[in-house]
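[1] can you look at this prediction? I've put the sequence above it.
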Amino acid sequence: MDILYFFSNPAMPEGNELVAARRYDAVYTDSAAERAGLAACLDALKKGDVLHIARETHLGDELADVVELLADLARRGVDVHVGRTGATLHAESSPYLPLTADAVRAYSAFFNAMCRHRAVQGIKRARAEGKSWSKPRLPLPENYAEMVRTWREGKLSAHDAAAQCGMSPSSFRHRAQEVEA
């Protein structure tokens, strides 16, 4: 049986192209992260069936989960045809069969750690170059020192003093602490 499964995403219309391309014995689709259609599709697959997918990422969000699922399908004797690449993963010679979930999880953890490391290094480099991600500070108004003194003496509330300075009360208090220090 030829069975089609695709994760419907307006940004990636490959699944719609697969549906239009040929006839299938059954079509399963999802548009929500729970992937209830995938669960139904996997229940319907039997030895000798061919599962057609637009891309591997339709089968899950994590690399380890996708590889584990493809290895399970190979053990069950289900061929997988990937429409994006045109490749067919035959059950008897699937490259996913010898991979263990632990090896894939280890690679995935290593890959994620490398991405985090590169991000941290990039942030350090940007900071060394003087780049900032925060909103630039506005200069203090001319009457700021007088408003802080009036607020400290209790003659004016922080809300009213901040309004007269054109600031939010939290910014007014925060900057007042900085000026004192």
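    Received it, and whenever you're ready, just let me know what you need.
[2] C-alpha from now on. contacts and neighbour counts both.
    OK.
[3] if I look at residue 72, how far off is residue 164?
    Taking C-alpha to C-alpha, to the nearest Å as the measure, residue 72 falls 68 Å from residue 164.
[4] please disregard the earlier target; I meant residue 109.
    Distance from residue 109 to residue 164, by C-alpha to C-alpha: 53 Å.
[5] also residue 14?
    Noted for residue 14: a distance of 58 Å to residue 164, by C-alpha to C-alpha.
[6] between those two, which one's more packed in?
    residue 14 (19 against 14; other C-alpha atoms under 10 Å).
[7] where along the chain do the helices fall?
    For the chain, the helices defined by DSSP state H occupy 14-21, 36-44, 63-75, 101-128, 144-152, 158-165, 169-180.
[8] take the one below as the second:
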Amino acid sequence: MNLGYARISKADGSQALDLQIDALTAANVAPDHLYKDKASGKREDRSGLEACLKALRKGDTLYIWKLDRLGRDLKHLVTTVRNLSERGVGLCVLTGQGANIDTTTSSGKLIFGIFAALAEFEGDLIRERTMAGLAAARTRGRKGGRQFELTKNQIRLAQSAMANRDTSVADLCRELGISRATLYRYVRPAGQLRDHARRVLKVERDTPPGAST
């Protein structure tokens, strides 16, 4: 059975599904086997795609207009198609850069294999660049990872202020120049330190303001 999936990025009517639907219909996809979404490709909650993937059965073929209609990015695309292949479902791309991809044929599988290799290569490059950047930072005396927003003195100030029931959280955040979410990442509502703060202060347990650390 042939199933089709079509997607446009905007739901305000500035784009139309007609072109994709016409192409899918011409590829022998019945109207009641067409699944549609009006959502950004970056979104994970695409109900049309989710329903389409659930409806596919072994021996079916999924038709899409272009590769960018299906995957959020190259990695997601490769993962999706691999899952389809493991279920015995084929993929056929009708136009665009992936127009020769038809995983129901040997040549189509070969072409998609190249895409999969490129996705793996891209992932390796990202990891290598990240490690190289961290190594370069360490040679300059900097440590990689997330930077802390508050200094030790600011954390102790926040700890003491939050222990006082009369403290205005909004005023404290304004004084420290941080958001409420950032404040609570360091200090609990009653003033106890969170793990984020302990790492900055280099303490293993909560200590009251003014105590030796």
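    Received it, and whenever you're ready, just let me know what you need. Please read these numbers as outputs of a predicted model, since none were measured by experiment.
[9] post the TM-score for the overlay when you can.
    Scored by TM-score structural alignment, normalised by the length of the first structure, the superposition of the two chains gives a TM-score of 0.50; 112 aligned residues with a C-alpha RMSD of 3.4 Å.
[10] ok, longest helix in the second structure?
    The residue-count maximum for a helix in the second structure (DSSP H) belongs to helix 106-139.
[11] list the buried residues in that one.
    108-109, 112-113, 115-116, 119, 134 (16 or more other C-alpha atoms under 10 Å).
[12] which of those residues sits closest to residue 176 of the second structure?
    residue 134 (29.0 Å; C-alpha to C-alpha).
[13] the closest one and residue 128 of the second structure: what is the separation?
    Counting by C-alpha to C-alpha - residue 134 of the second structure and residue 128 of the second structure are separated by 10 Å.
[14] same check, this time on residue 49 of the second structure
    Distance of residue 49 of the second structure to residue 128 of the second structure, given as C-alpha to C-alpha: 33 Å.
[15] residue 180 of the second structure too?
    Distance from residue 180 of the second structure to residue 128 of the second structure, by C-alpha to C-alpha: 35 Å.
[16] same thing with residue 85 of the second structure?
    Taking C-alpha to C-alpha, one finds residue 85 of the second structure at 30 Å from residue 128 of the second structure.
[17] equivalent analysis for residue 107 of the second structure, please.
    According to C-alpha to C-alpha, residue 107 of the second structure and residue 128 of the second structure sit 32 Å apart.
[18] kindly report the same for residue 136 of the second structure.
    Distance of residue 136 of the second structure to residue 128 of the second structure, computed by C-alpha to C-alpha: 12 Å.
[19] all strands of the second structure, in order?
    For the second structure, applying DSSP state E gives strands covering 2-8, 34-38, 61-64, 90-93.
[20] make a markdown table out of these and add mean neighbour count and distance to residue 123 of the second structure.
    Formatted as a markdown table, the strands of the second structure follow (neighbours: other C-alpha atoms under 10 Å; distance: least, C-alpha to C-alpha, whole Å):
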| stretch | mean neighbour count | distance to residue 123 of the second structure |
| --- | --- | --- |
| strand 2-8 | 24 | 26 |
| strand 34-38 | 19 | 28 |
| strand 61-64 | 24 | 25 |
| strand 90-93 | 24 | 23 |
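[21] any chance of JSON lines for the ones you listed, columns distance to residue 74 of the second structure?
    JSON lines is the format used below for these (distance: least, C-alpha to C-alpha, whole Å):
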{"stretch": "strand 2-8", "distance to residue 74 of the second structure": "17"}
{"stretch": "strand 34-38", "distance to residue 74 of the second structure": "19"}
{"stretch": "strand 61-64", "distance to residue 74 of the second structure": "15"}
{"stretch": "strand 90-93", "distance to residue 74 of the second structure": "15"}
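[22] and those: which comes nearest residue 160 of the second structure?
    strand 34-38 (50.0 Å).
[23] between that closest one and strand 2-8, how big is the angle?
    Between strand 34-38 of the second structure and strand 2-8, the angle comes out at 10 degrees (axes from the mean of the first three to the mean of the last three C-alpha atoms, to 10 degrees).
[24] now for strand 34-38 of the second structure, which elements pack on it?
    If you count contacts as 3 or more C-alpha pairs under 8 Å, 6 or more residues apart in numbering; DSSP states H and E, strand 34-38 of the second structure packs onto strand 2-8, helix 47-55.
[25] looking at the ones you listed, which is nearest to residue 64 of the second structure?
    strand 2-8 (5.4 Å).
[26] by contact count, what packs against the closest one?
    Counting by 3+ C-alpha pairs under 8 Å, 6+ apart, the packing neighbours recorded for strand 2-8 of the second structure are helix 18-26, strand 34-38, helix 47-55, strand 61-64.
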